[in-house]
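Asks: Dropping the sequence and predicted coords here.
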Amino acid sequence: MILKRIQYRLGMTTRMAGFGEEESGISDSEIIEGFLRPKIEGEAVAIPGLIVELGEELYTREPWLLPQTDHPILNPREWLYLGKPNRNNVPVEGVDHEGCWVRIGSAVLIRSEETDEIIGGTSRFRYRFRNKGDKHALRWSNWFMKEYRLFNPTPHVICKITEKLS
């Protein structure tokens, strides 16, 4: 059922979702039910090859240096990653910059589209950075992340990272 809904949306246009993000052709509940839950339970995901598995690198590398895959269901500047959650929010030393993901807004519960039960949650983040050796304050980037997690704590999350060009 989830796969059919995703395939139906492939031709749909995007619309603004807020915080610099465009809404993709896949809903929040579909990310949880079609990708995160099956991945954690060792089952097949709705669309193989859509999500890049990174582990802890997801939070310790600059977002523009993460591997990027093109897929027709996602917007051109949008990528999905499977990683381990990180709540450190302390600037880490990356390749060219020191930076961190900073939470923006509050967490939102995600309900199943089929049963209306709470299945998970999502939090929004924006990347802040400074050049290495620079003593000035961190600057906001044009990179946004939406972190998806199951309602019951697990060692993995799926993150949708988006680059806003304007």
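Replies: Thanks, I have it.
Asks: going forward, measure contacts between C-alpha atoms and count neighbours the same way
Replies: OK.
Asks: what residue of the protein is the furthest out?
Replies: The centre of the chain is farthest from one residue, K135, which by Cα atoms, centre = their mean lies 29.5 Å away.
Asks: what about that one, which SS state?
Replies: coil (DSSP: H, G, I helix; E, B strand; the rest coil).
Asks: so how far is R149 from it?
Replies: With distances taken as Cα to Cα, to the nearest Å, K135 is found 35 Å from R149.
Asks: cool, F129 as well?
Replies: For F129, the distance to R149 - Cα to Cα - is 25 Å.
Asks: of those two, who's got more company?
Replies: Counted by other Cα atoms under 10 Å, F129 and R149 do not tie: R149 has more neighbours, with 24 against 21.
Asks: That one should be in a strand, yeah?
Replies: Yes - when classified by three-state DSSP, R149 is found to be part of a strand.
Asks: In the protein, what residue spans correspond to helices?
Replies: For the chain, applying DSSP state H gives helices covering 2-9, 28-31, 37-40, 57-60.
Asks: most packed of those helices?
Replies: helix 28-31 (a mean of 20; mean count of other Cα atoms under 10 Å).
Asks: Can you give the distance of that one from its chain's centre?
Replies: Chain-centre distance of helix 28-31: 11 Å, with Cα atoms, centre = their mean, to the nearest Å.
Asks: And for the residue nearest to R124 when sequence neighbours are not counted, the neighbour number?
Replies: Using Cα to Cα, 6 or more residues apart in numbering and skipping the chain neighbours, the partner closest in space to R124 is K146 (4.5 Å). For K146, the count of nearby residues is 19 (other Cα under 10 Å).
Asks: Relative to A107, how far out is K146?
Replies: From K146 over to A107 the distance is 10 Å, taken as Cα to Cα.
Asks: go on, M145?
Replies: With the distance defined as Cα to Cα, M145 ends up 13 Å from A107.
Asks: Use this one as the comparison:
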Amino acid sequence: MVSEGEVRSRISDEDIIEGYLRPKVNGEAIANPRFIVDNMEEELYTREPWLLPQPTDPILNPREWFYLGKRNRKYRQAEGVHCEGAWILIQGRSPVLSEESGEIIGATMRFRYCFRNKNDKSAMAYSNWFMREYRLCDKSKPYNTPHVLCKITCNL
């Protein structure tokens, strides 16, 4: 489900979980699509979004990028390298359901990049950058896998 301000993706949430994230986490040998940047690790959360690699592909919308990495355990706020801003949680965990079985297969969390006001270091202003973090749901450890696939979008 797309929320206000977020670019609608041509790839469904279920496809993101089952087609890209689950095979990666399970170590399955699949060809990683060229539009997904792999092994971002902590850089995904600590670099300003406009500094991340931004591959293009006809399957993607303009200003939409995908990154595989490990989740940041600082859910509420993850500061950028230059402390100019941070990813702020704007929507908590939402389940992703299988269309076929109706079972929970994963979850998403939404973040928005905020800038520090140069005149007031405590104030933050929202930007047009959004991140949707996708995680697997393992029946034995719901939402506890360290790997994530993140979709970052910029709305102009």
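Replies: Received the coordinates, thanks. For clarity, every value in this text was computed on a predicted model and none was experimentally measured.
Asks: Around the residue mapped onto I110 of structure 1 from structure 2, how many other residues sit close by?
Replies: Under the alignment (TM-score structural alignment), I110 of structure 1 pairs with V96 of structure 2. Counted with other Cα under 10 Å, residues neighbouring V96 of structure 2 total 21.
Asks: same deal with N32 of structure 2?
Replies: 13.
Asks: what do K146 and A107 of structure 1 both touch?
Replies: Here K146 of structure 1 and A107 share the contacting residues 122-124, scored by Cα atoms under 8 Å, 6 or more residues apart in numbering.
Asks: Produce a ChimeraX select command limited to the buried residues of the residues you listed.
Replies: The ChimeraX selection below is limited to those of the shared contacts of K146 and A107 of structure 1 classed as buried (16 or more other Cα atoms under 10 Å):
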select :122,123,124
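Asks: of all the shared contacts of K146 and A107 of structure 1, which comes closest to G99 of structure 1?
Replies: Proximity of those to G99 of structure 1 was ranked by Cα to Cα; the top entry is R124 with 16.2 Å.
Asks: From V108 of structure 1, how far out is that closest one?
Replies: Separation of R124 of structure 1 from V108 of structure 1 (Cα to Cα): 9 Å.
Asks: do I2 of structure 1 as well
Replies: For I2 of structure 1, the distance to V108 of structure 1 (Cα to Cα) stands at 21 Å.
Asks: got it, and G121 of structure 1?
Replies: Distance, G121 of structure 1 to V108 of structure 1, by Cα to Cα: 6 Å.
Asks: what do we get in structure 1 for V2 of structure 2?
Replies: Match for V2 of structure 2 (TM-score structural alignment): A17.
Asks: err, W50 of structure 2, not the other one
Replies: So, by TM-score structural alignment, W50 of structure 2 is matched to W64.
Asks: before we move on, back to that, JSON lines for the helices of structure 1, including distance to V95 of structure 1?
Replies: Output for those, formatted as JSON lines (distance: least, Cα to Cα, whole Å):
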{"stretch": "helix 2-9", "distance to V95 of structure 1": "36"}
{"stretch": "helix 28-31", "distance to V95 of structure 1": "30"}
{"stretch": "helix 37-40", "distance to V95 of structure 1": "30"}
{"stretch": "helix 57-60", "distance to V95 of structure 1": "10"}
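Asks: Among the ones you listed, which comes closest to K160 of structure 1?
Replies: Per Cα to Cα, nearest to K160 of structure 1 of those: helix 28-31, 9.5 Å.
Asks: Point out the other helices and strands that that closest one packs with.
Replies: Helix 28-31 of structure 1 sits against strand 97-111, with contacts defined as 3 or more Cα pairs under 8 Å, 6 or more residues apart in numbering; DSSP states H and E.
Asks: what about the strands in structure 1?
Replies: All strands of structure 1, identified by DSSP state E, fall at 16-18, 21-22, 51-55, 78-83, 92-93, 97-111, 118-131, 139-150, 157-163.
Asks: deepest of those strands, which one?
Replies: Taking mean count of other Cα under 10 Å, strand 157-163 is the most buried of the strands of structure 1, at a mean of 24.
Asks: so that one corresponds to what in structure 2?
Replies: Against structure 2, strand 157-163 of structure 1 falls on residues 148-154 (TM-score structural alignment).
Asks: how close does the matching stretch sit to structure 1?
Replies: Its match in structure 1 and stretch 148-154 of structure 2 itself, once the structures are fitted together, sit a mean 0.3 Å apart by mean Cα distance after the TM-score superposition for structure 1.
Asks: Alright, I will stop here.
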